[in-house]
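Trainee: model this:
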Amino acid sequence: MENKTLMTDFYELTMAQTYFDQGEKDKKAYFDVFFRESPFHGGYAIAGGLDGLVEYIKKFYISEEDIAYLRSLGNFTEDFLSYLKELKFSGDIYSVEDGTPVFPNEPVITVRANVIEAQLIETALLANFNHATLVTTAAKRITTAASGIPVMEFGARRARGIDSAIEASKYSYVGGCIGTSNVLAAKMYDIPVLGTMAHSMICDADNEYEAFLAYAKSNPNNCVFLVDTFDTLKSGIPNAIKVANDYLIPNNYPFKGIRIDSGDLAYLSKQARKLLDDAGYADAGICLSNGLNENTIKSLIDQGAYINSIGCGDNIAASLERIGGVYKLVAVEREAKLIPKIKVTNDIMKTINPGYKKVYRFYDKKTGYALGDVLALADEVIPEDGYTLISPTEEWKKTYISGYEVKNLQVLVFKNGKQVYEVPSIQERKLYCEEQFRTIYPEIKRSVNPHEYYVDLTENLLGLKKKLIRNSMNFVHS
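Mentor: Predicted structure coming up:
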């Protein structure tokens, strides 16, 4: 990845100039990355993008060319530009690992760094986190709805640019897809590459049969015919069967199946199954596509559609949904003392959880299910024999839990600017995602009206939050 350090919002640099002028360039600041609502009106998100964060930080520097550009803007002093020229990331970064189910208002990434470094990396961290987490979550929702039916990702042409398409293919694989149509992504990340054929080839040929036959001769071991160009039941499937009879089977090649990309998919798949079975091709699969999402997939399954595989693009690589991840200051260090910070607004949803924190997850020892998460101040110790979860907004709601194992969800990724975390392979991340997803109760994974997962605060953290809110009100009214 080329140097993209200047992929930052302009105000990050103007604020950095101010910190520099005030002599605060070495002040340590703590920032949390979190989101306020789960995407798709769902009950969870799946963390993604840690590998991209690592690559960005490893290549964080401001080049001579960058300095020349910044100088041309006329906003920055020469002393500040000289400082930027020597700047390297020297801080600490903690993060939840890719593939982990995460929930609103808990820190997925925590940055502790000199305030200028911490500000300059904000935009890139959020862009990376928001896109990767959205794609991974979309893929997990769709593959969950598919209930074991393999889902192929082929949304490259719908993505928001080439880089976005490549990243979407990667994170959709982590999120549960079996492979991608994107050849470059498959090559770069060792993802299975998959695909069938397009309508254009069929339209270009003299007739549908000749198009299928030509394709079969060139791709005899991977024949999945697209059968809905003209008439799925009267033309497409009969021609696919005829090519199987005339060429594939006589030459000992398999008839892999058909893809249907339009029309009433439930009805057509049922009729297709009958035609294929009657022709002696019970092993030929049926792939369905056409803008499918978790709701349409579930509906197809409920209607008894025959589906051996699913092709999904738009609603993974180009979803109109968003994560809305934010990057908020939660503490600073002054004279070796940690000072918690809070943002308080009229919108209670935007009142953050202050201080340097850790996020812990409780797992039931008997079932393996996650019982809930708790945010704790970094120096707090979570007991291992019993704990009471207390709602941060409705304190009378208390849940006592016991018989659990507790895990700190964040891992140390960078220490004093040095990478200390080895990013797992994409196959390892995919398996980890599957394992962690199994720990979440089915009620929370529902695509419609999911149960709310517990994300609570320790009493100490809740008390700190209340105190800072009161102090901020005193400041407003003083």
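
Trainee: switch to C-alpha atoms for all contacts and neighbour counts from now on
Mentor: Will do.

Trainee: In space, not sequence, find me the middle residue of this structure.
Mentor: Centroid check for the chain by Cα atoms, centre = their mean gives T133 as the closest residue, at 2.0 Å.

Trainee: so what's that residue up against?
Mentor: Shown in contact with T133 (Cα atoms under 8 Å, 6 or more residues apart in numbering): 45-49, 323.

Trainee: just those now: which is nearest F89?
Mentor: Closest approach to F89 among those (Cα to Cα): G49, at 18.6 Å.

Trainee: pretty sure that closest one is touching V96, no?
Mentor: No - judged on Cα atoms under 8 Å, G49 makes no contact with V96 at a distance of 10.1 Å.

Trainee: So for those two, which residue has more residues nearby?
Mentor: Neighbours were counted for G49 and for V96 using other Cα atoms under 10 Å; G49 has more, 25 against 22.

Trainee: hey, which helix is longest across this structure?
Mentor: In the chain, ranked by residue count with DSSP state H as the criterion, the top helix is helix 122-145.

Trainee: Tell me the first helix or strand C-terminal of it.
Mentor: Following the chain from helix 122-145 toward its C-terminal end, the next helix or strand by DSSP states H and E is strand 151-153.

Trainee: helices or strands up against that next one?
Mentor: In terms of contacts (3 or more Cα pairs under 8 Å, 6 or more residues apart in numbering; DSSP states H and E), strand 151-153 is packed against helix 162-174, strand 179-180, strand 309-312.

Trainee: Give the other helices and strands that the second one contacts.
Mentor: Helices and strands touching strand 179-180, as assessed by 3+ Cα pairs under 8 Å, 6+ apart, comprise strand 151-153, helix 162-174.

Trainee: right, and the helix or strand after that strand?
Mentor: helix 183-189.

Trainee: wait, isn't C433 in contact with T100?
Mentor: Yes - between C433 and T100 a contact is recorded at 6.0 Å, counting by Cα under 8 Å.

Trainee: Show residues contacting the helix or strand where I241 lies.
Mentor: Secondary structure from DSSP H and E places I241 in helix 237-243. Residues from elsewhere that reach helix 237-243 (Cα under 8 Å, 6+ apart): 208-209, 212-213, 216, 225, 227, 258, 272, 275-276, 279.

Trainee: Could you do stretch 107-126 as well?
Mentor: With contact meaning Cα under 8 Å, 6+ apart, stretch 107-126 is reached by 5, 7-9, 12-13, 16, 19-20, 24-34, 47, 53, 56, 88-96, 102, 325-327, 357-359, 410.

Trainee: structure for this one too, so we can compare:
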Amino acid sequence: MISVEQKDKIDPRVRERAMVRVNEIARLPVYRDRPAALVTDLYQLTMMYGYFRAGRHQQRVVFDLFYRNNPSENGYVIAAGLEQVVWYLNQLQFRGEELEYLRSLNMFSDAFIDKLQDFRFTGDVYAVPEGTIVFPNEPLVRVEGPIFEVQLIESALLTFVNHQSLIATKTQRIVDAAATSSGTAGPVIEMGLRRAQNMDASVFGARAAFIGGCVGTSNVLAGQCFDIPVMGTMGHSWIQSFPSELDAFRAYADTFPDNTVLLIDTYDVLKSGIQNAIIVARELEAKGKTLRGVRIDSGDLAYLSKRVRSILDAAGLPYVGITASSDLDEWIIRDLIIQGAAFTAWGVGTRLITSYDTPSLGGVYKLVAHERDGVMHPSIKISENAEKVTNPGKKKVLRFYVDGHASADLIALDDETFNTSEPLELFDPVHTYKRKVIRNYEVENLLVPVFLNGELVYELPTLRQIRQRVENGLSHFSSEILRPVKPHIYHVDLSKKLWELKHHLLHEFRPE
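Mentor: Okay, the predicted model is just below:
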């Protein structure tokens, strides 16, 4: 828990700006007037009731939120979802209808329901800023406070961070694939609203996709809420509803003469679609306008795009772009580029918004310290599966830079200090013979204070600032770590003090 003296050192202007920003966010349609206290699993409430009955509800604890494995066989994850966490904790309370529902379950006493009526989050939260490049087992969020509060928020924090981190990471893989070949690559547009699991998944997925590098979204609500450029033209039904394809194209160009992109695969791309698109392009030129592009949504995309490019160029229309859609992902895009496809933009839907190959990040929220007799003691979860053994204690995550390049991360106990003028030996926490010495390094503490004693002290960045953080962060890592296939494993080690504590607790609770 932060001391009063430490809390007083926080610039009150930062707190004021933080509250102004979060209140702006709370007024967005996707957040406004949304009850969230029951966005939790029942077992969180049953445990809270048990703590309350046992008189242990004020016991202070520390939980870490982290994940164990990178999705899609990637080498890293882009942390996202903190804005939603801040909104949730800032307004978290039980409303009348929620309390009445819980009362109707006949599981909880009136005294417990009354306790919930006064619920407010009063704990401390440290988190990595959105857009940070992170790795397995690193705490992305650290929460400290009364167990009554810290237990409740587990489910909500996990769904917010797991989902948006997953989609941001998947998007970056797709965007990276579209940037692998100059001249044939192009911007990626998120178009997954109709295939997302529900409305929230589509809106917050579009937000995460912008963090991951998409230039825009087809999702209008996401555009309104998060100031993401909205993009889109027509569906096949538009063309089918007119007497002819040419009539449909002309009507659309007349309606949107400054932003005409024509869908050319409704009937026949080469014999009909592109021919009619050229007619409309000529008519636009006569009016001093230009055809922005055409889109192909089916068929042999590589073959068709090359033929369409050739036809457009021969018609004196080299400025007309070609957009691809049709269940694209990073592998299909990469393969199309290898085949010499002539696309200048990519519309990606299903496989992005659902992270089709890896639909869940699998983040967890684990108790790592608990108060006993007024003293905080480290806690450990032990499992027959080695990867599920937790790292105990209140921790921080340090990133070491050598000559501007990220060299290694270190998970250390929160009270540890390191002298940057001295060499530092790092070792693999499992294969301890693997050691690495770094010198002349700079250190970044990835966890920053977000809430202290329940008070918001973190000014949420804009979405574009988060996106810029992704780009800056990626620039510090080697291409071997960033590559999409069999990436080099980045060093994430435990400090010697943490490693010794972990093994001491392993022997204490699982004696030989």
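
Trainee: circling back to that earlier point, so how far does the helix or strand following the helix holding I241 of structure 1 sit from its counterpart in structure 2?
Mentor: Per DSSP H and E, the first helix or strand lying C-terminal to helix 237-243 of structure 1 is strand 257-260. Once fitted to structure 2, strand 257-260 of structure 1 is off its aligned match by 0.9 Å on average (mean Cα distance after the TM-score superposition for structure 1).

Trainee: C-terminal to strand 257-260 of structure 1, what's the next element?
Mentor: Next helix or strand after strand 257-260 of structure 1 toward the C-terminus (DSSP H and E): helix 265-278.

Trainee: which part of structure 2 lines up with that following helix?
Mentor: Residues 301-314 of structure 2 are where helix 265-278 of structure 1 lands when matched by TM-score structural alignment.

Trainee: Burial check on the aligned residue in structure 1 for N69 of structure 2, number of neighbours?
Mentor: For N69 of structure 2, the aligned position in structure 1 is occupied by E37, per TM-score structural alignment. Using other Cα under 10 Å, the number of residues around E37 of structure 1 comes to 19.

Trainee: my guess is E37 of structure 1 contacts E106, does it?
Mentor: No - E37 of structure 1 lies out of contact with E106 (Cα under 8 Å); the separation is 10.7 Å.

Trainee: can you map out the strands along the stretch 251-400 of structure 1?
Mentor: Residue ranges of the strands in the stretch 251-400 of structure 1, as given by DSSP state E, counting those that start in this stretch, are 257-260, 285-288, 309-312, 326-334, 337-340, 357-364, 370-377, 387-390, 398-401.

Trainee: for these, which one sits closest to F76 of structure 1?
Mentor: F76 of structure 1 lies closest to strand 326-334 among those, at 24.0 Å (Cα to Cα).

Trainee: what's the spacing between the closest one and its chain's center?
Mentor: Relative to its chain's centre, strand 326-334 of structure 1 lies at 24 Å (Cα atoms, centre = their mean, to the nearest Å).

Trainee: Go ahead and name everything in contact with it.
Mentor: Applying Cα under 8 Å, 6+ apart, the external contacts of strand 326-334 of structure 1 come out as 27-35, 122, 126, 338-342, 352-356.

Trainee: Out of the contacts of T133 of structure 1, grab the one that's most surrounded.
Mentor: Busiest of the contacts of T133 of structure 1 [other Cα under 10 Å] is G48, holding 30 neighbours.

Trainee: tell me the contacts of that one?
Mentor: Residues in contact with G48 of structure 1 (Cα under 8 Å, 6+ apart) are 97-99, 129, 132-134, 136, 171.

Trainee: Kindly recompute the last result at 10 Å.
Mentor: Counting by Cα atoms under 10 Å, 6 or more residues apart in numbering, G48 of structure 1 touches 96-101, 108, 128-137, 171-172, 174-175, 429.

Trainee: same question, V320 of structure 2
Mentor: 261, 278, 281, 290-294, 309, 312-313, 344.

Trainee: Return a ChimeraX selection command for the buried portion of the residues you listed.
Mentor: With 16 or more other Cα atoms under 10 Å as the criterion, this ChimeraX line picks the buried residues out of these:
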select :261,278,281,290,291,292,293,294,309,312,344
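
Trainee: Okay, and which of the contacts of stretch 107-126 of structure 1 map to helices?
Mentor: Using DSSP H, the members of the contacts of stretch 107-126 of structure 1 that fall in helices are 12-13, 16, 19-20, 53, 56.

Trainee: Could you tell me which residues make contact with the counterpart of L409 of structure 1 in structure 2?
Mentor: Taking TM-score structural alignment, L409 of structure 1 has L446 as its aligned residue in structure 2. Contacts for L446 of structure 2 were tallied using Cα under 10 Å, 6+ apart; they are 126-129, 132-134, 138-140, 396-399, 409.

Trainee: Swap in 6 Å and give it another go.
Mentor: Taking Cα atoms under 6 Å, 6 or more residues apart in numbering, we find L446 of structure 2 in contact with 128, 397.

Trainee: Tell me the secondary structure of the match of N69 of structure 2, please.
Mentor: Secondary structure, DSSP: H, G, I helix; E, B strand; the rest coil: E37 of structure 1 is coil.

Trainee: picking up where we left off before, mark which of the contacts of helix 237-243 of structure 1 are buried, thanks.
Mentor: Buried among the contacts of helix 237-243 of structure 1 (16+ other Cα under 10 Å): 208-209, 212-213, 216, 225, 227, 258, 272, 275-276.

Trainee: Just name the closest of those residues to L464 of structure 1, please.
Mentor: Using Cα to Cα, those come closest to L464 of structure 1 at I258, 60.8 Å.

Trainee: contacting residues around that closest one?
Mentor: Counting by Cα under 6 Å, 6+ apart, I258 of structure 1 has contacts 224-226, 286.

Trainee: so of those residues, which ones are in helices?
Mentor: Judged by DSSP H, helices contain none of these.

Trainee: List just the nearest of the residues you listed to I444 of structure 1.
Mentor: Closest to I444 of structure 1 out of the contacts of I258 of structure 1 is I286 (30.8 Å), distances taken as Cα to Cα.

Trainee: what number of residues lie near that closest one?
Mentor: 23.

Trainee: which residues sit in contact with it?
Mentor: Shown in contact with I286 of structure 1 (Cα under 6 Å, 6+ apart): 257-259, 307-308.

Trainee: Which of these remain contacts when I look at structure 2?
Mentor: Comparing these with structure 2 on both residues aligned by TM-score structural alignment, their matches' Cα atoms under 6 Å, the contacts found in both are 257-259, 307-308.

Trainee: list the contacts for the aligned partner of A244 of structure 1 in structure 2?
Mentor: Under the alignment (TM-score structural alignment), A244 of structure 1 pairs with A281 of structure 2. Listed by Cα under 6 Å, 6+ apart, the contact partners of A281 of structure 2 are L291.
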